[in-house]
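*Asks:* sequence and predicted structure below; questions after.
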Amino acid sequence: MTERFRRHLLLISAGLLAALVFWIDSIAEYNSAISILYLAVLVLVSAAGSGNVVVRAAQVCVVLTILAWAVVHLHQPSVASALRCLSACMAISVTAALLLSRKRLEATKQDLGSSRSEVELFANSVPFVLWRSNPRGEIEYLNESWTTVTGLDRWTVLEGQRYNEVVHPDDMAVLVETVTTAVANRTMTDLKVRVRQADGSYRWMQIYDRPALSPLTGQVERYGGLSDVHDEVVAKEELQQLRKELEASNERLEQRVNERTTELMRTERRYSGLFDVSNMTFAEMDFSAAEAILDQIKSRGVTDLRSYMTAHPEEFARALSAIQTTRVNDALARMMGYESVSELVASPTAQFAEDGPEVLLRQLEMYFYGVDHIDGRTVLAGKDGRRIPVYSTATRLPDGLHLSSYVNLSDQERIEEMRQAAQAELARANRVATVGAFSASIAHELNQPITSMLMDAQTGLRLVARGSPEIETLTRILQRVAKTAQRVAAIVQRTRDNIVAGRRAVKAIDIRRLASDTRDLLDQDLKRADVELEILCEEAVPMIKGDPVELQQVFVNLVNNATDAMRDQPDTRRITLAIAAEEVAVRVRVTDTGPGIPDEHIEKLFEPFFTTKATGIGMGLQICRSAVEAMGGQLTVTNLASGGACFSFDLPLALKEPA
């Protein structure tokens, strides 16, 4: 049975019992104190409802008692019946008061238990080791961070007073001397020592130990903590390590019984000294009045708070004015350049940060959308125009309180500015290098077609020098020269497009026809090198998407590289260009019968300016890979088991245009 169902069942039972009592009490024959049974109704209501429900139930029972008396005795009233009615009403009222007192006592007990748990939870949630010691300097309390840092059970350590065992032997003497002096003179301990961690290593940690007069014992107790400053000490950097100073916000509790209230206050005072250990910054703000305004806005059906506040700036201003800064610590005042906390609190809340209204709007959204925690970067507006970049966190507490903490990022931002300056200088150097690489790329791409044109021109001149050249042969040579010149023009135009606007002529390509054109283009070079180029391609291979000029340049580069690899080979020199349709792409494989690629070169093959040729510039394969990647593929290379190398890549299919 669920709790909700149980409450409903009890309330229904109470209602039925009240109706039954009223019915019996309304019958003249039963001239007795039947209405006293309403006490059972109140007990049932108390077990299921709140204090307000009990009060309303008592009021209803009194009304029913009086109404029943009126029904039975109003025509012939008597003192005895009136007294019975009055007694029943008083009994109902007293019982209701007792039940309300019991409910309040239970609520007070529950609040006290929650407060104790919250104090202990807070101490254990702080990411530092915290302790409390007696006037003799013996530690009597350690939080759970001690076990996390050292790996030692805190209760065992406290029982045997073995906490100094984790200190490095070389630091023990100075630690004992410093702590002894601080305890004797009632001064603060501030010392860096090496502490053994859970993994057995030692890290530098800062020890803070401050005396404080205990309101419970009247003696001076000491509150201290450990913070990790290993990186600061080892690196000797001049960066101030900031730590968070956390302070538990005081719960606004209902009136409790005296003994429980006293015990709660004693517990809170006992641990209040823990919040003065570190130098972390925090501020506590009261949003309760602003939350009431947000409740009104939500009741109107508003779901987008930001849009609503933008459209109603007067409502936004009213909500901001309702926010009050209730508490800040000295560390925050110092960071913002104020001489005292009171001077900082006197400033308007919205002026704490350069984007103060935006920060407060985000905190209003926390309540509006039921979010408990937010964080982000902002810039605090300090005294005399001081700007402090910080990383801020805000946590929503009970009773409309918000606890905010801030980490100063000034040093990190200076480092970031230096890094960006260095990055800008590196980018400039990269642009200079890119210009050189691009020039080499253009030279590499134009080298082959210009050489081919030169050879065809020389062949044509020799035919003309014979006196009676064969017109058909000369025509084929001139056509080849024209076709090569068109290819040069296409390369130049594509290069210009890439430089000016980064454009690529992406379109549908008949890859089978492009491969055939490439073979015709390289026919003379292949014959001179005694190399056979074989194209293996299905008849109905689909169209692919890409840049035809770049793809042909890839084919030319791969075929020329294979030709160069087999130039000194006495055996068969064959290059195979295989094209096969896959499910969503076309696979291209260029293989040769050469010696293959040395293992030590295969990883560097696509790096810019890496070449194994005496006259090469090392840009061909890098250009090929970039071109294939731009068309959606990936150029890879492997050595064949039978000898020779295989370059392969996939190209995506061209989508059909809608009809």
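*Replies:* Alright, I've got the coordinates.
*Asks:* drop to CA atoms for contacts and neighbour counts, all remaining ones
*Replies:* Noted.
*Asks:* buried residues of whichever strand or helix holds residue 184, list them for me.
*Replies:* Assigned by DSSP states H and E, residue 184 belongs to helix 169-185. Across helix 169-185, burial judged by 16 or more other C-alpha atoms under 10 Å covers 172, 175, 179, 182-183.
*Asks:* for the helix or strand hosting residue 458, packing partners?
*Replies:* Using DSSP H and E, the element containing residue 458 is helix 410-465. For helix 410-465, the packing partners by 3 or more C-alpha pairs under 8 Å, 6 or more residues apart in numbering; DSSP states H and E come out as strand 387-396, helix 471-500, helix 620-630.
*Asks:* show me what secondary structure element comes after the last one.
*Replies:* Translated: helix 620-630. strand 636-639.
*Asks:* the shortest one now?
*Replies:* Helices and strands here follow DSSP H and E; after strand 387-396, the next one along the chain is strand 401-408.
*Asks:* same question for the longest one.
*Replies:* Remark: after helix 471-500, the chain's next helix or strand is strand 507-509, criterion DSSP H and E.
*Asks:* for that following strand, packing partners?
*Replies:* Against strand 507-509 (3+ C-alpha pairs under 8 Å, 6+ apart) you get strand 544-546.
*Asks:* and the very next helix or strand once past the strand it packs on, what does it pack onto?
*Replies:* Counting by DSSP H and E, the next helix or strand C-terminal to strand 544-546 is helix 548-565. Applying 3+ C-alpha pairs under 8 Å, 6+ apart, one finds that helix 548-565 contacts helix 471-500, helix 511-521, strand 574-581, strand 585-592, helix 620-630.
*Asks:* use this one as the comparison:
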Amino acid sequence: MELTSSRQRRAVAAGISVACLLVTLLTRDPSGLLVVVAIVCICLDWRAGLVAVAATSLMSAAMLLSPLDVTASSSARFAAYVFGALAVWLVVKIFRTTSFYDRVYQGAGAGTAHTPGLGWSAYPDGRLRFLNRAALEYVGITAEEMREVMDADDFSWWRRFVHPDDAETSMTQWRHSLKTGEPMIAEKRLRRLDGSYRWFRDTGVASRDERGRIVGWYGHTEDIDDRRKAEAALRKSERELRLLVDTVPTMIWLMTPAGLPYYFNKRFVDWAGIDPAQEEPRGTRRFASHVELFHPDDKAGVKAVFQKSFARGEPLQHKGRLCRKDGEYRWIDSRFEPLRDEDGTILRWYGVNFDIDDEVRAQESLRLADERLARALRAASLSELSVSIAHELNQPLQAVVANAGAFQRWLNADPPNFNHASRVAQKIIRNADAAAQVISRIRTLFSKAESEPQAVDLNAVIGEVCDLLGDRLASANVELDLHLDPDLPATVADHVQMEQVVLNLVRNGIEAMQDVDIDVRSLRIVSRHRNDGTVEVEVRDRGNGLSNPDRIFDAFYTTKPDGMGMGLAICRSIVEAHRGRIWAENVETGGASIAFSLPVRTGDSTKTLPRQQASE
């Protein structure tokens, strides 16, 4: 029969007590009263037990001293003694195996019932002696099942509660603590009543008596499953962050508030050949050792700029040459930003290095290409200009030669005709002056000094150009149609450069009509004053028109078999340098129109005018 309650055990004890009293009275042997005393002490308390001792002592004296005492037989006395002994054994057996559970699992006070975590205790040999209520509820066993576990003399129950993968390790730790008396601290997974496992930190400490002998073990098992999951998630996040930092295509490094490097990502380590295993302790590496990586020409400047930035706590961006692990110096763009706390105190510095060597070299190559292009443009301009110069000089020089021959013939006539010779001599002088003006314009064009701006009458410039190209117009059978505004205001400009622009436009118009009928060859030049404060000059031909008006001002673009494509490009540069604009379009009635406009300015409005050099 299982006695599962205190009331049942007390009822059985009371029955045994009554039976012992009856046996005592029948056998007149007071030894049975000892059972009554034992039952009173166990069921009530020791104070009631003292009262029971006094009462049974008086009863024993009454029995032994009573004249009615009839000496019982020795067999009856022996039977009474055996009965009393069995009764004492039974009572002790009942209360030894059950009172502990009643006191711990049923009659426990608030302090034991509300102990946080899973609490336990064990005998000195390691056998489990106690589990608190939280532990019983977690593993899902009753007090009766726990009694069987506690009565077991082996550790078979260990595998019942501990995860199979952790059982051997935790058992080895527990046996080591039992052998040495050292505290046990182990992390293992314990099975919950639903069959799932959670991580716990199990801590067991030995309890010793005054002689140092272990009298028991007491432990506390803390649920750390959520914390381990959080730590695992944190480690995963750290791994992902480190992977991100190591794989991002940038060299990253961290520094202390004083600017001492203490961390380099993998890309920096691989790029510079830094060995992290040989680095000084965290935050103690001298910055000077990293300055040595910079180019000798940059070391002093880099060190001064960095130290100034670190001292002031200001962000920094710097470009310099850094030595790669193969010994090659490459241009690096370094940027540093401080991380501050809420009070503004710098916690650390974050630095990134961008390898911009390819970009720098590309820019240098582009600069050299621009210089080569500029030289080519100057050479092309000189070539085109040389053709123009040769043409301009050819006309007056041919006239000089022709007039000189005529002068000689008039002088050699018989008689000499001095009147005609005098007129021819005047023509020779005019032709020589025209050639001198061409040379003067060329010298001014190539002069390195800035030209002095002056008021320019574009109508006069057009007239000079037409006089200069008069023979060319006549030889090409081109009719010149001038529509010049008599009230055209003057503008501040470079006279020679304006002549060069008009000359190019007129010559292009003449050449555009080489393939059309002679009857329609007409070149119209118009000057007008616009309401927007500009003066405009238009040169219109009757040729075949422009195939691509948007590109004719591009350098080297030409539709002529023997052209270089620089004349109109130079014109555009000159006009734009005078803050004007030039454009071209096809005319509906046939031919093309090229015009340019300049702002109307007086001599006081502009002190220095940008000058177009021959290189353009």
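*Replies:* Done, it's in. As the structure is a prediction and not an experimental result, all values here were calculated from the model.
*Asks:* can you pull the TM-score for these?
*Replies:* In this superposition the chains share a TM-score of 0.49, using TM-score structural alignment, normalised by the length of structure 2; 358 aligned residues with a C-alpha RMSD of 4.4 Å.
*Asks:* okay, buried residues for the helix or strand hosting residue 481 of structure 2 please.
*Replies:* Per DSSP H and E: residue 481 of structure 2 is located in strand 479-484. Residues 479-480, 482, 484 are the ones in strand 479-484 of structure 2 that count as buried (16+ other C-alpha under 10 Å).
*Asks:* what's the answer for stretch 446-460 of structure 1, then?
*Replies:* Residues 446, 448-450, 452-453, 455-457, 460 are the ones in stretch 446-460 of structure 1 that count as buried (16+ other C-alpha under 10 Å).
*Asks:* which residues are contacting that stretch?
*Replies:* Applying C-alpha atoms under 8 Å, 6 or more residues apart in numbering, the contact partners of stretch 446-460 of structure 1 are 474, 477-478, 480-481, 484-485, 487-488, 491, 525.
*Asks:* for the stretch 101-250 of structure 1, what spans make up the strands?
*Replies:* Listed in chain order, the strands of the stretch 101-250 of structure 1 (DSSP state E, counting those that start in this stretch) span residues 129-133, 139-142, 189-196, 202-213, 220-228.
*Asks:* now those strands in CSV, with mean neighbour count?
*Replies:* CSV is the format used below for these (neighbours: other C-alpha atoms under 10 Å):
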stretch, mean neighbour count
strand 129-133, 22
strand 139-142, 18
strand 189-196, 20
strand 202-213, 20
strand 220-228, 23
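*Asks:* mind giving me TSV with those strands and columns for distance to residue 435 of structure 1?
*Replies:* Formatted as TSV, the strands of the stretch 101-250 of structure 1 follow (distance: least, C-alpha to C-alpha, whole Å):
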stretch	distance to residue 435 of structure 1
strand 129-133	57
strand 139-142	64
strand 189-196	54
strand 202-213	50
strand 220-228	49
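*Asks:* which one of those strands lies closest to residue 6 of structure 1?
*Replies:* Minimum separation from residue 6 of structure 1 across the strands of the stretch 101-250 of structure 1 (C-alpha to C-alpha) falls at strand 139-142, 43.6 Å.
*Asks:* give me the element the spatially closest residue to residue 94 of structure 2 that is not a sequence neighbour is part of.
*Replies:* Nearest non-adjacent residue to residue 94 of structure 2, counting by C-alpha to C-alpha, 6 or more residues apart in numbering: residue 9, 7.1 Å away. In this structure, residue 9 of structure 2 sits in helix 6-27 according to DSSP H and E.
*Asks:* now swap in residue 119 of structure 2 and tell me
*Replies:* Once you assign secondary structure using DSSP H and E, residue 119 of structure 2 falls within strand 118-122.
*Asks:* do the same with residue 95 of structure 1
*Replies:* Counting by DSSP H and E, residue 95 of structure 1 is part of helix 79-125.
*Asks:* packing partners for that helix?
*Replies:* Using 3+ C-alpha pairs under 8 Å, 6+ apart, helix 79-125 of structure 1 is in contact with helix 38-48, helix 51-73, helix 258-272.
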